[in-house]
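Chemist: just coords:
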């Protein structure tokens, strides 16, 4: 039997042990964690919607009308009119024919990949993909081929050499620990050339990228639906709720309804969450000032961090990673900020490669310029 105590002690020695914090109150730019108040740069609430009263009211009203639980899987009696409405709204919002709700983005990735490729197929995955895409490829039993980060030539070499029956290119649209973007138009061209699916996990781009917040496709001006394109929008980040929606062709969605195991064999999410997500979608579309404010904060952080001994990775998104290097050094820096009532997580291996531990600074439209200045001043003091 595994000696768990010894394994945990080894994690402590390596500076890799993770511990949960307890949030008391709403998520936002200011939070109460473990009984202490912090200025937070530690969430994915990019538009400041997680604590928005309109979302809470939509959920409350729906709960009062239809209750809290769905009570069954979607394919039994759990598919509520609120779920159905949200699927149509989200698909239309991102410009694709149809959509399908999943309980989480993780479950969506496992379900989609497993439904489209098996041991006769191949998944071509960016080396910096999120763990959920890595696990999806492994569990599908397909040939899992990883290409160098955003290296289109390497990807094409792998596609050209593959004899797989079905091919699927899978990648993050915005890479969660680096904040950079996938070259989507070029990836779509390769998918067309080599008769492959292109699956984009836009967890960190939906709601934020594009003038209308429609995500990575709008950012690149991709307006014509392509049957090989599969798009994932996560609803627990910029949208401020929970769950995920996969969008694509009508045939794709019908196939997933029948074959995506993480959709078929689980209870539907509470309808009140779908109501809250619909309210969020209206705010994302109707309040572009949130994205403009976020862009100003990103520029202010970049300017303020220019003189620090640690460098920000190249990112134009709300994810601004400050590269530190060593695990313990990153932890000490995060602890120093925490002592100054600023919360900013230290990200260490295996989430990022060895020697690239960092602070993952997450900006939100809920921050103001003074918040960014306070963070920069604290980092300068710790330097």
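Modeler: Thanks, I have the structure now. Quick caveat: nothing in here was measured; it's all calculated off a predicted structure.
Chemist: Going by C-alpha atoms from here, please, whenever you check contacts or count neighbours.
Modeler: Noted.
Chemist: And the strands in the stretch 151-300 of the chain?
Modeler: For the stretch 151-300 of the chain, applying DSSP state E, counting those that start in this stretch gives strands covering 167-172, 197-201, 229-234, 244-248.
Chemist: Return the list of helices and strands in contact with the last one.
Modeler: This points to strand 244-248. When contacts are defined as 3 or more CA pairs under 8 Å, 6 or more residues apart in numbering; DSSP states H and E, strand 244-248 packs onto helix 81-94, strand 98-102, helix 105-116, strand 229-234.
Chemist: returning to that earlier point: nearest to residue 317, of the strands of the stretch 151-300 of the chain?
Modeler: strand 167-172 (13.5 Å; CA to CA).
Chemist: alright, now check it against this:
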């Protein structure tokens, strides 16, 4: 009998080792991993640069607390702000914590509590980030949530226009809804929201937990839209598997998050910063991001060609190497059969197969997965 809470509906796979795009279970079976720890291992499993950096740091110092100056925090903060529209960084351990910090900062800075989020969004499972999430199934059973969150339809400009005014503290959104079905924000919608926020003195928080750190071919997905958020939240791919999250914010928010206003015991510890620095120095290289874009264009074209005309396939959509295949039926059985074939994928809601390969995936691996999907979806 397991001593674990049954919080997760686990697959019947135990991973023994992993490298790059490949994971091997305890029976020796190999799988192509197109889940990547849920958009975490952007540089693939056991990336040599990240592993070497963390191993070297292990023999120096693991943890000292944020009462000390931690050099790695300054280095990673510089990389994040240099490649975004932010000026300052707060480090934590996860995406939920980053969103929690953003919500607290928005309320404290504006003195207002009303916030706008979107239906089918996902922002985490702490009470504040769960309250920001526009999915009933995430809320069920927990009693009253944080008050004054308004959930509007995604990609609906009129709904935002009717709701937003000077009484709103912030709007929080994903420019591509991940858990909600891999739904890209329309360019006109994202830009209209940004414009309305600016006109009404409302802070704009962009949740880049799943879309950030090169996933869409740019450092951050919001950069495809030409907007300037007040806050950006990141995690997942930031540490390539090492737990780390961050809130990136504008200079004018600085005094609101002064000493004692917020904190994290483990946030920004030397090991996490070492992992994040190695990741960012790799991912934020121009040639690396250009290759991500080229791979994504190749893979999307291949999927469109191979899956076109298959009855069960309703739509293929996404951004960069974050792709959703919406089907006309629930995909749990499809995912199970793909695992039996040796391919790990995720779902995004009941009807969408979600593909999140490492950004280091090869063209050969992409071609192989396209073939596997074609075979399975035709059945």
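Modeler: On my side now, so go ahead. Keep in mind the model is a prediction, meaning the values are calculated, not measured.
Chemist: So after superposing, what's the score?
Modeler: The TM-score (TM-score structural alignment, normalised by the length of the second structure) is 0.80; 345 aligned residues with a CA RMSD of 3.0 Å.
Chemist: before we move on, back to that, okay, the strands of the stretch 151-300 of the first structure in TSV with distance to residue 156 of the first structure and mean neighbour count next?
Modeler: What follows is the strands of the stretch 151-300 of the first structure, written out as TSV (distance: least, CA to CA, whole Å; neighbours: other CA atoms under 10 Å):
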stretch	distance to residue 156 of the first structure	mean neighbour count
strand 167-172	11	25
strand 197-201	13	26
strand 229-234	17	25
strand 244-248	24	25
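Chemist: so what's the counterpart of residue 221 of the first structure in the second structure closest to, chain neighbours aside?
Modeler: By TM-score structural alignment, residue 221 of the first structure lines up with residue 226 in the second structure. Using CA to CA, 6 or more residues apart in numbering and skipping the chain neighbours, the partner closest in space to residue 226 of the second structure is residue 191 (7.8 Å).
Chemist: And the aligned partner of that neighbour in the first structure, how far from residue 99 of the first structure?
Modeler: Using TM-score structural alignment as the criterion, residue 191 of the second structure maps onto residue 185 of the first structure. The gap separating residue 185 of the first structure from residue 99 of the first structure is 21 Å, by CA to CA, to the nearest Å.
Chemist: Which one's more surrounded, these two?
Modeler: residue 99 (29 against 13; other CA atoms under 10 Å).
Chemist: element containing the equivalent of residue 379 of the first structure over in the second structure, please.
Modeler: Aligning on TM-score structural alignment places residue 379 of the first structure opposite residue 373 in the second structure. Residue 373 of the second structure belongs to helix 363-378 when assigned by DSSP states H and E.
Chemist: In this structure residue 375 of the first structure contacts residue 341, no?
Modeler: No: the pair residue 375 of the first structure / residue 341 is not scored as a contact, 10.0 Å apart, by CA atoms under 8 Å.
Chemist: So which of these two has more stuff around it?
Modeler: When residue 375 of the first structure and residue 341 are compared for neighbours, residue 375 comes out ahead with 24 against 17, by other CA under 10 Å.
Chemist: Setting aside sequence neighbours, what's the nearest residue to the more buried one?
Modeler: Counting by CA to CA, 6+ apart, the residue nearest residue 375 of the first structure is residue 342, at 7.3 Å.
Chemist: what's the answer for residue 38 of the first structure, then?
Modeler: Per CA to CA, 6+ apart, closest to residue 38 of the first structure is residue 341, 4.6 Å.
Chemist: Now for that neighbour: which residues touch it?
Modeler: 37, 38, 39 (CA atoms under 8 Å, 6 or more residues apart in numbering).
Chemist: ok, and the most crowded of those residues?
Modeler: residue 39 (22 neighbours).
Chemist: In a strand, that residue, correct?
Modeler: Yes: per DSSP: H, G, I helix; E, B strand; the rest coil, residue 39 of the first structure lies within a strand segment.
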